[in-house]
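1. Sequence and predicted model, in that order:
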Amino acid sequence: MRAPARAPDNRERPMKIVIGTGNALRGGLGAAMLALSLALTPIAGPAYARAAPESFADLVDQVSNSVVNITTSTTVAAPTNGVPNFPPGSPFEDLFRDFGLPGENGGDGPARPRRSNALGSGFVISEDGYIVTNNHVIEGADEIEIEFFSGKRLDAKLIGTDPKTDIALLKVTSDTPLPFVKFGNSDKVRVGDWVMAMGNPLGQGFSASAGIISARNRELSGSYDDYLQTDAAINRGNSGGPLFDMQGEVVGVNTAILSPNGGSIGIGFSMASNVVSKVVDQLKEYGETRRGWLGVKIQDVTPDMAEAMGLPKPEGALISEVPDGPAKEAGIKAGDVITSFDGGEVNSTRDLVKRVADAPVGEKVRVTVLRDGAPVTLLVTLGRRELAEGEKPPKAVEAPQEVERDMLGLTVTPLTDALRSEMGLTKETEGLIIKSLDESSEAYGKGLRAGDLITEAGQTPVSTVEGFEAQIKAAKDGGRKSILLLIRRGGEPRFVALPVD
């Protein structure tokens, strides 16, 4: 029996709100902690459960040869002047200078770059050596080595990465065909189904853990997130490893954990295989992703927005802006609510983002919108998102000092040419600036702030306080409880519904 390999380093994916860390430093676990509190609710009614498997041993035997350990090596730059970047005045500055720890020749010489290793997991998806792992496992690596269950080691080259889903595709060259596993259909996985995770936890070598699917469709921090949550033990070093169903098919890629102590507490997240497989196909074909691009800015429809717009229910994706691009060319307008894309229903912005991303670049798709309460279907030729990204937003809007009026808990003032020039706005820009607002008002509670620019009220452009008042009166006369405002902050638009009573 081989002694388990001990990891010189492990790291886990940065998870902003979920874990609250940046990248764990190479050379240490370095994870910030997040305390959790859980409320337990009793469940009424009968429960029906399928018996647990008698053993997972057959499943382990079936798939283990396709699971790999991944070791990466990176050159880390030496600290400036041989001293780490401690805050100015820190006592550690003097300590390192006095003892010369980072330098050479007793601390007198300059520090040299050093090599740093990190560990992760992955799995083989084809007999010719394609391997899937997490992007954060191999990010910045100079060298990537793959260790198979048999102990065989091969160098790998990077084919492509997708940071948005944290997926990377590697390739090794082998003299013999490699055992591999297939992707399963993650849409068919149910909460309560048994699953098994495999990988290289904490650098201890090949390991298996089992549990159930705890939840589906979890969102963490990305536009394309679709995570399966599981209580199968996932620890540092499991990143990039497979989550298997009971048929031995991969239904998820183990990516992140939620933990107050850096170890598994039964809340792990695996990117759904139906997302991963599409990314992998594009990486294999192009070496990069090619996602569809509609060219709109969108937000979810809230109940008060639906009431203000006269919609039957708060569903769809509300368009807050249509810059130059495919949607504008097809005739889509700000204020439209997208309810269908390429034949599929759109219930939320998340639905639309995923459908557009999966649609082929350069092809025409049917988009149905609600406009003035009636459905309108348009043909849109999609662009490519990767080429459209990276544009800088306009200069942030600052609160001016001009004529003002109070309404809806807001103090507003009209734009002037001098203000447009000061704020970096075009001469064509029209609207009202929020100079101040009552912090106890509904507007403040919904996120409006001084300096925001109101460009529409009741889906009608407004540039004067009189016009704003007229739209408020029209909403009241029409029996509306709310009025829909289009707000811009730093060039970014969003709709907000405010009560008119």
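-> Alright, I've got the coordinates. Bear in mind that the values here come from a model prediction, so they are computed numbers and not experimental data.
2. rest of the way, CA atoms for contacts and neighbours
-> Noted.
3. residue ranges for the helices of the stretch 251-400 of the chain, please.
-> Taking DSSP state H, counting those that start in this stretch, the helices of the stretch 251-400 of the chain run over residues 273-286, 303-309, 326-330, 349-358, 385-388.
4. nope, the stretch 1-150 of the chain is what I meant
-> With helices called from DSSP H, counting those that start in this stretch, the stretch 1-150 of the chain shows them at 57-63, 91-99, 135-138.
5. which strands and helices sit next to the last one?
-> Read it as helix 135-138. When contacts are defined as 3 or more Cα pairs under 8 Å, 6 or more residues apart in numbering; DSSP states H and E, helix 135-138 packs onto strand 114-124, strand 167-172.
6. Next one for the comparison:
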Amino acid sequence: MLNRLFFGVLIYYASAFAAAHAQLPDFTEMVKTNGDAVVNISTTQKSTDPQADGDQQPIPQDVPPEMEELFRRFFQGPGRGYTPRETNSLGSGFIISRDGYLLTNHHVVNNASEIVVKLKDRRELIAKLIGSDESTDVALLKVDAKDLPVVEIGAPEQLQVGEWVLAIGTPFGFDQSVTAGIVSAKGRSLPDGNYVPFIQTDVAINPGNSGGPLFNMQGKVVGINSQIYSRSGGYMGLSFAIPIDVAMNVVEQIKSKGKVSRGWLGVQIQDVNRQLAESFGMDRPHGALVAKVVPGGPAEKAGLQIGDIIVEFNGHVIETSGELPPRVGVTPIDEKAKVKIIRHGEQQDISVKIGLLPAQNTAALSNAPTAAETQINRLGIVVADLTSEQRQQAQVEKNGVLVQKVNKGIALDAGIQPGDIILRIQNTVIRDSADFNSVITKLPAEKSIAVLVQRNGNPVFLAFKIDK
């Protein structure tokens, strides 16, 4: 009886293990099919000391490479020049055409004097940089070769959170390393990636994986591994990939025009939190709140106003402000876009003719200063004089300065936001940016200061204290 029970339990657990094992994905065929198209990329850059301005004591030939920096610090000293030297870096890439076009990250090949592509069959080819785009961190390379193995391009919009994905790359210089995980989230907005709705995964990505492909379970590339979130410099379960459709849009523009152009709406936006949603009569926080309308920009010409909340762009629902810049960026220049907004609690449809993002300011979608902009001050904010159009939109007849940017510090902690209009500091009326600068230089330290701001048409008092 006991033997029969023992064997019954054994069979049960064996069956359960087999069933669980059967549900785990098998990546072996995918790696065999796609591994040949994944390459190692090594670059050489010229490195110079920014303080180089004089003679230097030469580094003895017998000093080991790892001791060179120590020698410079103690024997050459600050302010002394040093001979430019070559540095090397490693990354990954993948071939997208049989005649030698391949993709990697912009930061992998940026400022490289030489780019060497090493294939799985050990061939090493010199690559030419066809073009790159810093905003999306995508670079297009070309090697002189034919009949190369290529990857198949997939559709990132069909990815689902929880789906298995696989990466092949060169972490820490280890060629053809394979790691797997799941899609953790989609459409992530990162501080330095305004135009990229990143794919977040828990795939183990480390230095050297940058530029390598991210595959779905059909063996198609859905992203380019680009960034990790880490406090140690290594893998911590937060990896981010550029959707391949974003990258291929960059490729097409580089090939056809030699550069990348982006659509521009001409607004400064921010997220809608719970308190703001209530103040606007919304049932829940969503959309992109327009905190500033750039004078003369597409949004102003179309009639968008400060305080409008963009909830839909060209049929795509906008849940957070970070979702808007990528949508606008890929919209063709001079094309009319349908924008759904909430204004004064009611929905309206507006048609906006998309403009060209100014080349001198790639962050113009979210931060576009005017000519009257002041410098960062002791409050850590940038303000500008109000134009007549902005006064009309904000219903401010006179006085006040527009907050354009808020850095970490006193003002941010106090709750001051871009788009606020500062009307009064303590009992002093603020007439313009010059007046503002004069007043804040005289503010006492370690004393609570009241500031009256107008936000979305409503006056509100805030308080801050300046440290010594």
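-> Thanks, I have the structure now. Please read all numbers here as calculations on a predicted model, not as lab measurements.
7. quick one: TM-score?
-> TM-score for the superposed chains, counting by TM-score structural alignment, normalised by the length of structure 2: 0.70, backed by 375 aligned residues with a Cα RMSD of 3.8 Å.
8. just to revisit the earlier point, in TSV: the helices of the stretch 251-400 of structure 1, plus mean neighbour count and distance to residue 251 of structure 1.
-> Shown next, in TSV, are the helices of the stretch 251-400 of structure 1 (neighbours: other Cα atoms under 10 Å; distance: least, Cα to Cα, whole Å):
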stretch	mean neighbour count	distance to residue 251 of structure 1
helix 273-286	18	5
helix 303-309	20	35
helix 326-330	18	34
helix 349-358	19	18
helix 385-388	14	27
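9. Make JSON lines from those helices and add distance to residue 377 of structure 1 to it.
-> Shown next, in JSON lines, are the helices of the stretch 251-400 of structure 1 (distance: least, Cα to Cα, whole Å):
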{"stretch": "helix 273-286", "distance to residue 377 of structure 1": "28"}
{"stretch": "helix 303-309", "distance to residue 377 of structure 1": "19"}
{"stretch": "helix 326-330", "distance to residue 377 of structure 1": "10"}
{"stretch": "helix 349-358", "distance to residue 377 of structure 1": "15"}
{"stretch": "helix 385-388", "distance to residue 377 of structure 1": "22"}
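10. Quick check: which of the helices of the stretch 1-150 of structure 1 has the most neighbours on average?
-> helix 135-138 (a mean of 25; mean count of other Cα atoms under 10 Å).
11. which residues are in contact with that helix?
-> Helix 135-138 of structure 1 is contacted from outside by 11-13, 72, 118-121, 144, 161-163, 166-168, 239-240, using Cα atoms under 8 Å, 6 or more residues apart in numbering.
12. out of these, which are buried?
-> 11-13, 72, 118-121, 144, 161-162, 166-168, 239-240 (16 or more other Cα atoms under 10 Å).
13. about what we covered before: any chance of the helices and strands packed on helix 135-138 of structure 1 in a markdown table, plus distance to residue 342 of structure 1?
-> A markdown table is the format used below for those (distance: least, Cα to Cα, whole Å):
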| stretch | distance to residue 342 of structure 1 |
| --- | --- |
| strand 114-124 | 33 |
| strand 167-172 | 26 |
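14. which one of those lies closest to residue 77 of structure 1?
-> In terms of Cα to Cα, the element of those nearest to residue 77 of structure 1 is strand 114-124, at 6.8 Å.
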